[in-house]
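In: what's the 3D shape of this:
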Amino acid sequence: MSHTYMPGFGNDFETESLPGALPQGQNSPQRPAYGLYAEQLSGSPFTAPRGTNERSWLYRIRPSVKHHGRFSPLNLSQWKTAPVQENHDLPLGQMRWDPMPLPVTPTDFITGMATMTTAGDCAGQSGMAAHLYVANTDMVDDHFFNADGELLVVPQQGGLRFLTEMGIIEVQPGEICVLPRGLTFRVELMDGPARGYVCENYGAKLTLPDRGPIGANCLANPRDFKTPVAWFEDSDRPCRLIVKWCGRFYDTRLEASPLDVVAWHGNYAPYKYDLSTFSPVGAILFDHPDPSIFTVLTAPSGEEGTANIDFVIFPPRWNVAENTFRPPWYHRNIMSEFMGLIRGQYDAKEKGFVPGGVSLHNMMLAHGPDAEGYQKASTVELKPQRLENTMAFMFETRFPQMLTSFAAQAPFRQDDYIDCWTDLKKRFNGTPEGDWS
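Out: Next comes the predicted model:
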């Protein structure tokens, strides 16, 4: 990984794994070097404005038409696509799950994908799906691309190695990677069984949020996003390609590896980001800003300030505000929040919400600290506090997140989650001081 990638900023890269493989001065020469084929991968309409026009030129051993043979239907029953309104008996409410158990039978990154929620409409290119993945084996001779949307991968346990058309990306818990729509890849495990979260974005590509009055610095800085350098496989070993297209899955047999791009240039590429390089911004006197101040990436919806998706993190940081209830306040809002925990504790839910777990607070359903967290935060001495060993995140969307049958019926769902607010008591007693006993 050596290139700085600025999501949504139209920057252009070039990389080659053999000297002279990348043509200079033109994109499609009559006879590319090494006998390669020139091919364009477009991530936007041809006439999109320059700032959002995304495409890369790939110089490969075989063109992709050789990698798209006769397709057959494939059943991956736990991976769902919006719109989904499945029949289950679970009523509306705030919900939470323990970590999805690791598999005991051979399971790779694709077969271990299970959808928890869907939102919007894939065919209408709006909304998202939130998935969990577990894996205990590599994708051996299997490759995959998703025509429905880009994939934001958030590892929680175990590192993943993504071998893609445009190079290799390795991610560990505490890092993320984004795989653009249409990119072919396979996944290997770096250090044993793996578990994590995936946000499948059907809408506009993820990009860096505007900083507004924050100005030029802090939050996620463009220099910390990395794209891979060119790498290729010249392999004639038979393999398989799996495709997700409009919510359905297909596979086809190939005579050779599709990861055969020797050189590429452009601005449509996979990338990774280390969450520890996020620079939080917060209050330094009283109160605290909205959680949107922790947005790493956003997918615009077309309505200013209302995201198709926000990817928000709650990293280690200082709490310093005076006379302030410091954890997230009780609230209801129009955004639907799918939340996960990568490591440590979350300050508003110190018990029950564990690494690898999930909570879901859909639009206009009230949520906030549990009773124990509220009592602690209301009476603690307000000296500067360093929040350590924590990394929570949210996939937040303007659309309601519809629960799948898998999520509703999962044995690791916490049926008693709603009880975490039972002990919140009435403190109003008619005096300005209230009852804080």
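
In: hey, let's count contacts and neighbours off CA atoms from now on
Out: Fine.

In: where's the lengthiest helix in the chain relative to the chain centroid, distance-wise?
Out: In terms of residue count, the longest helix belonging to the chain (DSSP state H) is helix 371-379. In this view, helix 371-379 has its centroid 31 Å away from the chain centroid, taken as C-alpha atoms, centre = their mean, to the nearest Å.

In: flag every buried residue along it.
Out: The neighbour-count check on helix 371-379 (16 or more other C-alpha atoms under 10 Å) flags Ala371, Glu372, Gly373, Tyr374, Ala377, Ser378 as buried.

In: can you check stretch 337-350 too?
Out: Buried residues in stretch 337-350, defined by neighbour count with 16+ other C-alpha under 10 Å: 337-349.

In: what's the answer for stretch 189-205, then?
Out: Applying 16+ other C-alpha under 10 Å to stretch 189-205 flags 189, 193-205 as buried.

In: which one of these sits closest to His331?
Out: Cys199 (23.8 Å; C-alpha to C-alpha).

In: now show me the structure for the sequence below, then we'll compare the two:
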Amino acid sequence: MSLLYQSGFGNHFATEALAGALPEGQNSPQRCAYGLYAEQFTGSAFTAPRHQNFRSWLYRIRPSVKQSAYRPLADMKVATAPLAQPAADPNQMRWDPVALPESSTDFIDGLLTIAVNGDAGTQAGCGVHVYAFNKDMTNRFFYNADGELLIVPQLGTLHLRTEMGELTVANGEIALIPRGIKFQVRLGSGDDAARGYICENYGSPFELPGLGPIGANGLANPRDFLSPVAAYEDLEGEFELVAKFSGRFWVSDLDHSPLDVVAWHGNVTPYKYNLVHFNTINTVSFDHPDPSIFTVLTSASDTPGTANIDFVIFPPRWMVADNTFRPPYFHRNLMSEFMGLIHGEYDAKAEGFLPGGASLHNSMSPHGPDADTFEKASAAELKPQHQKDTLAFMFESRFIYHPTKTALEADFRQKNYVDVWSTMRSHFDPTQP
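Out: Next comes the predicted model:
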């Protein structure tokens, strides 16, 4: 196939790098074409309902079982829920961007956990990580058995080489690697370093949210999600496969590259999405809508309407509401919010919230615009305003986030963040209704 990507969210794809590599009529013939091995990859229980049943058949040069025994890999800066210590904290928190590494660091070694919630063992909740690296993975590969990885680049372009093909993901795009899929991360052409965010989803796979009264075409549309076509390499040598399994990192030796899938078909696949295609819904009358209208992807929980995780963005948009305080209102809510800034400025913060930085507002902890933003927005002329240079996002979860000890003690944590509200004064005057 000559295409770079296949379009569509949740569809059944079929792709081959060599004509005739995909069998016809059955998935596991006695002898596969080209001497390939048939291997099924399942992303759900075998007996899950048809619309929730996820599996792909891979036709590869060598089966995945051809590897050495796993051995522990120590000294990682990645944590997995639940955490025994430290305890969850109701304080509002904010971090500057993590520094780019000075020494040679690849994607795996450049991972750092900010917070986790839920319990990976019971497949609920998520981990939130940042990455910063300056070195390609060449003889090293990775898969995560604890959850799927939603990757949000902030600086630099990522070249993701996966079992099922390749994805190039730039600032303003996102990528998802399903649980268990092997992949490798390299820098984009001309980039010296890369930085960004990752949501490690322990729970049900991300899916498009329901649209309800919005209708058929709002928010993210399925056709804009791109999956790779088959591509393979038949390389022998000394390779390393790193696995994240039950919160720990393990490593196995390989005598070949695991990116040797010649053809595949199914509905478990990596994908990418350009956030510029998001069809933003906003008010044209009054009031600031709830952030749920900005949901790109959602991971359902066992409580209908209450997400395990919502991936929400705040993209460029028109603000036209009349007689309304236009920035986000002050609020305390059930869901816990981890927020990051991809580029530009966020309209609820005057300063201190930087691209590559992050904030955490846990369940029922009050938050909202800082004092300077409140004063400015309260007196602003309410003419139509086009917010052009902005792209922020939120990993919103029903579970309370537990910051890691590393994140709490980091030199890039803003320990005086709560002071942004300290100068807020009373405007109350009982004589002026």
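
In: thinking again about what came up before, quick one: which two of the buried residues of stretch 337-350 of the first structure are the most distant?
Out: The most widely separated members of those are Glu337 and Gly344, with 19.6 Å between them, by C-alpha to C-alpha.

In: gap between the residue sitting nearest the centre point of the first structure and Gly174 of the first structure?
Out: Centroid-nearest residue in the first structure, with C-alpha atoms, centre = their mean: Leu152, separated by 2.8 Å. Leu152 of the first structure sits 13 Å away from Gly174 of the first structure, taking C-alpha to C-alpha, to the nearest Å as the criterion.

In: ditto for Phe294 of the first structure
Out: Phe294 of the first structure sits 15 Å away from Gly174 of the first structure, going by C-alpha to C-alpha.

In: and if you look at Glu337 of the first structure?
Out: Separation of Glu337 of the first structure from Gly174 of the first structure (C-alpha to C-alpha) stands at 20 Å.

In: which residues of the second structure fall in helices?
Out: Counting by DSSP H, the helices of the second structure are 371-379, 405-409.

In: next one: the last one to chain centre, how far?
Out: It stands for helix 405-409 of the second structure. 21 Å.

In: distance from it to the first structure after superposition?
Out: Superposing on the first structure places helix 405-409 of the second structure at an average distance of 0.5 Å from its equivalents, by mean C-alpha distance after the TM-score superposition for the first structure.

In: now do the longest one
Out: Its aligned residues in the first structure lie a mean 0.7 Å from helix 371-379 of the second structure after superposition (mean C-alpha distance after the TM-score superposition for the first structure).

In: which one's more surrounded, Phe294 and Gly174 of the first structure?
Out: Phe294 (23 against 19; other C-alpha atoms under 10 Å).

In: now the strands for the stretch 301-437 of the first structure?
Out: For the stretch 301-437 of the first structure, applying DSSP state E, counting those that start in this stretch gives strands covering 306-314, 317-319, 336-344, 358-361, 385-387, 390-397, 402-403.

In: out of those strands, flag the one nearest Cys420 of the first structure.
Out: Distance to Cys420 of the first structure, taken as C-alpha to C-alpha, is lowest for strand 358-361 among the strands of the stretch 301-437 of the first structure, at 12.7 Å.

In: quick one: list the elements packing against the closest one.
Out: If you count contacts as 3 or more C-alpha pairs under 8 Å, 6 or more residues apart in numbering; DSSP states H and E, strand 358-361 of the first structure packs onto strand 95-97, strand 336-344.

In: was I right about Glu16 of the second structure contacting Val262?
Out: Yes: Glu16 of the second structure is within contact range of Val262, at 6.0 Å (criterion: C-alpha atoms under 8 Å).

In: which of the two has more residues huddled nearby?
Out: Here Glu16 of the second structure and Val262 are compared on neighbour count by other C-alpha under 10 Å; more neighbours surround Val262, at 28 against 21.

In: quick one, what contacts the more buried one?
Out: By C-alpha atoms under 8 Å, 6 or more residues apart in numbering, the contact list for Val262 of the second structure reads Glu16, Ala17, Leu18, Ala21, Leu58, Tyr59, Arg60, Ile61, Ala230, Ala231, Tyr232.

In: among the residues you listed, which ones are in strands?
Out: Mapping the contacts of Val262 of the second structure onto strands (DSSP state E) picks out Glu16, Leu58, Tyr59, Arg60.

In: distance to Gly357 of the second structure for the residues you listed - can I get that in TSV?
Out: Putting those into TSV (distance: C-alpha to C-alpha, whole Å) gives the following:
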residue	distance to Gly357 of the second structure
Glu16	41
Leu58	39
Tyr59	42
Arg60	41
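
In: between the helices and strands packed on strand 358-361 of the first structure, which gets nearest to Gly25 of the first structure?
Out: Closest to Gly25 of the first structure of those, according to C-alpha to C-alpha: strand 336-344, at 45.3 Å.

In: stretch 63-80 of the second structure spans what distance, first to last residue?
Out: Start-to-end span of stretch 63-80 of the second structure (C-alpha to C-alpha) is 29 Å.

In: under the alignment, what does Leu241 of the first structure map to in the second structure?
Out: Here Leu241 of the first structure is matched to Leu241 in the second structure, going by TM-score structural alignment.

In: quick one: contacts for its match?
Out: Residues in contact with Leu241 of the second structure (C-alpha under 8 Å, 6+ apart) are Arg140, Phe141, Phe142, Tyr143, Val251, Ser252, Asp253, Leu254.

In: would you mind measuring from Ala17 of the second structure to Gly165 of the second structure?
Out: Where Gly165 of the second structure is concerned, Ala17 of the second structure sits at a distance of 10 Å (C-alpha to C-alpha).
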